[in-house]
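**Q** Structure, please.
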Amino acid sequence: MTTSFALLPGAGGQGWLWHLVEADLRARGYDAFAVDLPAADPSCGLPAYADTVVAAIGDRTDVTLVAQSMGGFTAPLVWERVPVRGVVFVNAMIPRPGETAGDWWGDVGSHEAMLAAARERGYTTEFDDAVYFFHDVPDPLVAYMNEHPSPETDAAFGDPCTFSTWPSAIAAIAGRDDRLFTLDLQRRVARDRLGLEPVVVPGGHLAALSHPAELAEAIVRST
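**A** Down below sits the predicted model:
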């Protein structure tokens, strides 16, 4: 039986952000597939995102969910509906049952941690994609993203992440240079909510684009 990795994107829902990791995992012999979420549709929220992932999984039976950023709020709605081998959170918003993505930021103190790191490390506290998302991503990939924007409607931020159980296998991976969700923040949240230490990989919030080989290796080793 071939292990499958369902690669869930964060806000904006672009599975393309996983394409380099997806290719690396496939080259290793795994069944890896990135899922596009209907994030631009104002009528869709977390339940619709979960529907999309469940449909993409189909009849696969040995699936690990790999959830990046806001994808952490989609993953629980999926594992409540289909059997999964486990979940790997990557620079993720790790939820508590019933929490909304809109509340998560304040609940974990994300914004305060982001500002404190910016002041300490000497980059702007004014939010800018180039500073907080693209700072370590190769220029051609940044150009592609700028040419293909991925809006996220407000709907998913207000949907409660309703789940009652956790998968038997859980791991977290944190980008050492993540400026959106700082490493200190991710370590604290993983300890508080999962009782574990995240695996640290090089790269920022979009490590799947800046350090895909290292991230793919960490995903495999975490499962």
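**Q** From here on, just use CA atoms for contacts and neighbour counts.
**A** Noted.
**Q** Next, please give the residue ranges for the helices of this structure.
**A** Assigned by DSSP state H, the helices in the chain fall at 19-27, 46-57, 75-79, 101-108, 110-121, 129-132, 139-147, 155-158, 183-194, 207-210, 212-221.
**Q** buried stuff in the first one?
**A** Neighbour-count burial for helix 19-27 flags His19, Leu20, Val21, Glu22, Ala23, Asp24, Leu25 (criterion: 16 or more other CA atoms under 10 Å).
**Q** ok, Ala6 touching Val66?
**A** Yes - under the criterion of CA atoms under 8 Å, Ala6 makes contact with Val66 at 5.9 Å.
**Q** gap between the residue most central in space within the chain and Gly15?
**A** Taking CA atoms, centre = their mean, the centroid of the chain lies closest to Gln68, which sits 0.8 Å from it. As judged by CA to CA, to the nearest Å, Gln68 and Gly15 stand 10 Å apart.
**Q** One more, so I can put them side by side:
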Amino acid sequence: MAVFAVVHGGGGSAWEWHLVAADLAGRGHDVVAVDLPVEDPGAGLSEFAGTVADALGARARRRDRAGAELVVVGHSLGAFTAALLCGRVEADLLVLVAGMVPAPGEAAQEWWEASGYQAYLREHGAAAEAASGSEAEVFTHDVPPGLAAEALRRSRDQSARSMEEPWGLVAWPPVPTRALLCRDDRFFPAEFMRRLVRERLGIAADEMGGGHMPMLARPAELAERLDGYARSLAGPARVRT
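**A** Predicted coordinates:
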């Protein structure tokens, strides 16, 4: 059994993880998902990480988890919060799902150019066209219509401070890390993500099918991946440490 702390992406909510959370709970895991205060103009990345840490409570301390491993999962922009959280809690594994891998001192608003994302889009017209479509075309094109509509209805504005505040660690946290990209992601194309993960984490990304929101489009497959990551903690894994 593991404790999963799952962190939603920009403008999202904990609801996006409800299908994956139910599947993981059925496999015997404990899942903590919270709404980050993304609309609060006074909240930045530090407050986001604090919100998740508060929700974890005693489960953030290894001695209080009765042998359970703590797996922190960050989706998209949530990678900034998830990695920062791993600098505060005793995590056993960090998993980035279509994650914006931050660099020390980098603000989220700087990531787009600093990561090479904008340059990639300029060089690849098709990818640029796909990334500039409507929210439904870019983010939820493979999500069942009812879930896609609910996800868009629940979307929230992202505070400026959270985009402007530099990522607060001087180095990547000393936690084994896995990066999972989605091969049909229209927002973060797979080719770009493979390069980003290799350059910033020094590992090869794992891959699955589907678009940018696998927790809604392919929840059972994503849950199986996360369950496998948790179970692999007892054995060898390809990780960044």
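**Q** just to revisit the earlier point, what lines up against the residue nearest to the centre of the first structure once you look at the second structure?
**A** Taking TM-score structural alignment for the superposition, Gln68 of the first structure sits opposite His75 in the second structure.
**Q** Then Thr162 of the first structure?
**A** Using TM-score structural alignment, Thr162 of the first structure sits opposite Gly168 in the second structure.
**Q** Okay, the residue nearest to the centre of the first structure and Arg121 of the first structure: tell me how far apart.
**A** Gln68 of the first structure is 24 Å from Arg121 of the first structure, by CA to CA.
**Q** Distance to Gly86 of the first structure for the helices of the first structure - can I get that in a markdown table?
**A** What follows is the helices of the first structure, written out as a markdown table (distance: least, CA to CA, whole Å):
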| stretch | distance to Gly86 of the first structure |
| --- | --- |
| helix 19-27 | 17 |
| helix 46-57 | 14 |
| helix 75-79 | 8 |
| helix 101-108 | 21 |
| helix 110-121 | 26 |
| helix 129-132 | 29 |
| helix 139-147 | 30 |
| helix 155-158 | 23 |
| helix 183-194 | 13 |
| helix 207-210 | 19 |
| helix 212-221 | 11 |
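**Q** give me the number of residues near the closest residue to Leu216 of the second structure other than its chain neighbours?
**A** Leaving aside its chain neighbours, Leu216 of the second structure sits nearest to Val143 (6.0 Å; criterion: CA to CA, 6 or more residues apart in numbering). Applying other CA atoms under 10 Å, we find 21 residues neighbouring Val143 of the second structure.
**Q** For Val143 of the second structure, what is the corresponding residue in the first structure?
**A** In the first structure, Val143 of the second structure lands on Val137 (TM-score structural alignment).
**Q** show me what contacts that match?
**A** Contacts for Val137 of the first structure (CA atoms under 8 Å, 6 or more residues apart in numbering) come out as Leu206, Ala207, Leu209, Ser210.
**Q** Could you point out which of those is nearest to Val199 of the first structure?
**A** Minimum distance to Val199 of the first structure across the contacts of Val137 of the first structure is 13.0 Å, recorded for Ala207 (CA to CA).
**Q** By neighbour count, which of the contacts of Val137 of the first structure wins?
**A** Counting by other CA under 10 Å, top hit in the contacts of Val137 of the first structure: Ala207 with 30 neighbours.
**Q** Which residue in the second structure aligns with that one?
**A** Under the alignment (TM-score structural alignment), Ala207 of the first structure pairs with Pro214 of the second structure.
**Q** And Arg96 of the first structure, by the same measure?
**A** In the second structure, Arg96 of the first structure lands on Ala103 (TM-score structural alignment).
**Q** what do you get for Leu180 of the first structure?
**A** Following TM-score structural alignment, the counterpart assigned to Leu180 of the first structure within the second structure is Phe187.
**Q** how many neighbours does that match have?
**A** Using other CA under 10 Å, Phe187 of the second structure has 20 neighbouring residues.
**Q** likewise the one 3 residues further on?
**A** If you count neighbours by other CA under 10 Å, Ala190 of the second structure ends up with 19.
**Q** Tell me how far it lies from Trp172 of the second structure.
**A** Distance of Ala190 of the second structure to Trp172 of the second structure, given as CA to CA: 22 Å.
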